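Visitor: Would you be able to build a 3D model of this:
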Amino acid sequence: MGNPKSGAQGKVSVDKDIHIVVLMGGWSAERDVSLMSGKGVIEALGERGFTNVTPVDMDRNIARVLEELRPDIVFNALHGSPGEDGTVQGMMDLMGIRYTHSGLETSAVAIDKQLTKSVLEPHGIPMPPGKVVTSASLYEGDPMARPFVVKPVNEGSSVGIAIVTDESNYGHPISSRAKGPWQDFDRLLAEKYIEGRELTVAVMGDTPFCVTELKPKAGWYDYEAKYTDGKTDHVCPADVPEEIAEAMKAHALAAHRILGCKGVSRSDFRWDDEKGVDGIFLLETNTQPGMTPLSLVPEQAAAIGISYGELVEKIIEEALEG
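Guide: I've put the predicted structure just below:
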């Protein structure tokens, strides 16, 4: 197997012949996004001169596959469970395989929105008030005043989110026959709906990139708006006051550090622009943000002068340093 070399000032210089497995796909609700992320990473590695890259579409024989392939490092391009919740990370820890992005403990906490809230809020990071509820309880009455948001406790990419308003057709209370996440998940996180604007900040190492505002052309920033070309305008950097941008970057960096994230993370925010800094709320921190052509992390990296290929290589460098 190839070996990383130590460069100047202790930095790792990555041999172009090390064996990199790009792990993608899987069986989560975010499989298609993961495949797009993996494809982008593979193409970037080729363009950067890496000569020994193996794509792996994860199935339930993944431990045997990795044992046979014996990679120097795995680029984890999985999204959702089990690639983002600590399950795959724990397996690779046991096998002694290095991998990119966050480790077992961080992944297990960050995928759980309620756990994330319990870890970050004591450090002064503002998050919307909320609580975990059973789906069955929603059929008996609202858990809080409308408008509120309900979403799966441990899914990403806006999978299974519903905004419940007085004008919604879900019923009063929510009808068990109404289409929504309560039909697919037993437990949900209910949170106060924050009026305002959708923004996000990526972080790598000790550096928050910038702030992007997301402006869906119709409706809100759901799964379709995220991953369908032309559905959402990205304003990067966002047209917000400097104090707002700096506050969001500080919150994103703090979340990255407190959770123990590695590689890149991305923290999503809602901002009620009528309330200034007090209107900023962190929604969640993603430990495996997308690397598709429409993804926000590569876009923000480009805005601060880091190309897609450089970003991929830097993520690998950091993983090899650990």
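
Visitor: rest of the way, CA atoms for contacts and neighbours
Guide: OK.

Visitor: what ranges do the helices span in the stretch 101-250 of the chain?
Guide: For the stretch 101-250 of the chain, applying DSSP state H, counting those that start in this stretch gives helices covering 104-110, 113-120, 135-138, 223-227, 242-259.

Visitor: The structure of the following sequence is requested for comparison with the preceding one:
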Amino acid sequence: MNETSSGGTARKPRVAVVFGGRSSEHGISCVTAGSVLAAIDREAYDVVPVGIATDGRWVLEADEPARLAIRGNDLPEVDAARSPVALMGAASGTDLVVTEPSAVPSVIGEVDVVFPLLHGPWGEDGTLQGMLEMAGVRYVGSGVLASAIGMDKAYMKVVLQAAGLPVTPGVVLTRAEWERDPIGCSARFEALGFPSFVKPARAGSSMGISKVHDATEVADALEEAFGHDPKVLVEQSMEGAREVECGVLGSLDGPPETSRPGEVRTGGDHEFYDFEAKYLPDQHTEIDIPADLPADTEQELRAMAVRAFEALSCEGLARVDFFVLPDGSLVINELNTMPGFTPTSMYPQMWAASGMSYPELVDRLVQLALHRDTGLR
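Guide: Just a heads-up that it's a prediction; the model follows:
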């Protein structure tokens, strides 16, 4: 995919690594970007880090992966004081332009592919993907529809069920419904039984999730979730189930591939795989990769992961999370179209156990994007 510069010499494809964003997962996105910036092959690609500040401003970030690491319990963030940048259409493609106030715009160069490492709304939910489609820029990962469905857990369940896939029983509640009819909402909630989980319908990294043990905890759990999203999902707790995840990766010339599954086991004070257990040190979380599953169960799980990937029309990558019930049956918890992507995250670890290193995984995703056109496909 090397193109020719104005001087007639071949140039490396230019990859804009976009991260940060307006969602509550801003810091995790920055951590993910630091890992990708450190791993991407600079001999093969010209890399430009682009940060989106919490107020939505796009800036030309420093190419300093180490600055984007977690420091103790502190998450990094985009430096909003850096030079503003924008994507602008040009005759030959789409340029990245620095737009300093009171200065002539400066063209950094044409962008061949965007690697969007945003988590949560305003980035992972199809909004950024739609902008890139309009700009005619290739990008890593799923398109508008799959990204939007993957972000909204309520609609994800509808699509997966329509494809004949088993999902966790649940109900959807909105803030407006709760304020208008709390008694009726409580009845729908309690009909699922206890314990149950309350989660924002369109958030990730386990933010805003509560485990509810009885009716006295319902109101507080809903308010916690409503703090992240006016639409929440209430689901039965799959008591006694094992949490097992599987990575799905697109292919240039064949069907999607799956990784060996991995199992997450939480300990200490964590009743479930919450934000602290996922990202902060010393949280007594244990991970088994590959998961200790019977061969036929693993085969079924991996096949089901591909079915979920295709049901949502995913592209590039996804992580499919399962519950393995005590009787060995499988239930899909959710699908994540932009899973955590640090070297210690489940998705890259599962691929490492399957024979693909982190730099190889990054390269595979960029190549998939470079070989895929924008628009209907």
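
Visitor: TM value for the aligned chains?
Guide: Scored against TM-score structural alignment, normalised by the length of the first structure, the superposed chains reach a TM-score of 0.88; 304 aligned residues with a C-alpha RMSD of 2.3 Å.

Visitor: Mean neighbour count, the helices of the stretch 101-250 of the first structure: which tops it?
Guide: helix 104-110 (a mean of 22; mean count of other C-alpha atoms under 10 Å).

Visitor: Quick one, which of the helices of the stretch 101-250 of the first structure gets closest to Met91 of the first structure.
Guide: Of all those, helix 104-110 sits nearest to Met91 of the first structure, with 9.1 Å by C-alpha to C-alpha.

Visitor: so how much does that closest one differ from the second structure once superposed?
Guide: Taking mean C-alpha distance after the TM-score superposition for the first structure, the mean distance separating helix 104-110 of the first structure from the aligned residues in the second structure is 0.9 Å.

Visitor: Show the secondary-structure elements that that helix is packed against.
Guide: Other helices and strands packing on helix 104-110 of the first structure, by 3 or more C-alpha pairs under 8 Å, 6 or more residues apart in numbering; DSSP states H and E, are helix 87-95, helix 113-120, helix 242-259, strand 280-286.

Visitor: which ones are touching the residue most central in space within the second structure?
Guide: In the second structure, the centroid-proximal residue (C-alpha atoms, centre = their mean) is Met338; its distance is 2.5 Å. For Met338 of the second structure, the contacting residues are Leu117, Leu118, His119, Glu124, Gly141, Leu317, Ala318, Arg319, by C-alpha atoms under 8 Å, 6 or more residues apart in numbering.

Visitor: got it, and Pro166 of the second structure?
Guide: Here Pro166 of the second structure is in contact with Leu160, Leu330, Val331, Ile332 (criterion: C-alpha under 8 Å, 6+ apart).

Visitor: Just flag the most distant two among the residues you listed.
Guide: Between any two of the contacts of Pro166 of the second structure, the greatest separation by C-alpha to C-alpha is 13.4 Å, found for Leu160 and Leu330.

Visitor: what's the neighbour count on the closest residue to Lys16 of the first structure other than its chain neighbours?
Guide: Distance criterion C-alpha to C-alpha, 6 or more residues apart in numbering; nearest residue to Lys16 of the first structure, sequence neighbours excluded, is Phe50 at 4.4 Å. Applying other C-alpha atoms under 10 Å, we find 19 residues neighbouring Phe50 of the first structure.

Visitor: Which position in the second structure pairs with Phe50 of the first structure?
Guide: Aligned counterpart of Phe50 of the first structure in the second structure: Ala44 (TM-score structural alignment).

Visitor: Please, which helix or strand holds its match?
Guide: Using DSSP states H and E, Ala44 of the second structure falls within no helix or strand.

Visitor: now the strands for the stretch 1-150 of the second structure?
Guide: Ranges of strands within the stretch 1-150 of the second structure are 3-4, 10-11, 14-20, 46-52, 58-60, 85-90, 93-98, 106-110, 113-116, 138-139, based on DSSP state E, counting those that start in this stretch.

Visitor: deepest of those, which one?
Guide: Comparing the strands of the stretch 1-150 of the second structure on average neighbours per residue, with mean count of other C-alpha under 10 Å, the densest one is strand 138-139 at a mean of 26.

Visitor: what's the average distance of it to the first structure?
Guide: Superposing on the first structure and averaging over aligned pairs (mean C-alpha distance after the TM-score superposition for the first structure), strand 138-139 of the second structure comes out at 0.7 Å.

Visitor: so where is the helix or strand where Ala302 of the first structure lies in the second structure?
Guide: Using DSSP H and E, Ala302 of the first structure maps to helix 296-303. Mapped onto the second structure using TM-score structural alignment, helix 296-303 of the first structure covers residues 346-353.

Visitor: quick one: the matching stretch to the first structure mean distance?
Guide: Stretch 346-353 of the second structure sits 0.8 Å off on average (mean C-alpha distance after the TM-score superposition for the first structure).

Visitor: Flag every buried residue along that stretch.
Guide: Across stretch 346-353 of the second structure, burial judged by 16 or more other C-alpha atoms under 10 Å covers Met346, Tyr347, Pro348, Gln349, Met350, Trp351, Ala352.

Visitor: you'd agree Phe197 of the second structure is up against Ser237?
Guide: Yes - between Phe197 of the second structure and Ser237 there is a contact at 6.1 Å, judged by C-alpha atoms under 8 Å.

Visitor: Translate Met204 of the first structure into the numbering of the second structure.
Guide: Aligned partner of Met204 of the first structure by TM-score structural alignment: Leu249.

Visitor: Check the spacing between the residue nearest to its match when sequence neighbours are not counted and Leu233 of the second structure real quick.
Guide: Excluding its sequence neighbours, the residue lying closest to Leu249 of the second structure (C-alpha to C-alpha, 6+ apart) is Leu317, at 4.6 Å. Per C-alpha to C-alpha, to the nearest Å, Leu317 of the second structure is found 24 Å from Leu233 of the second structure.
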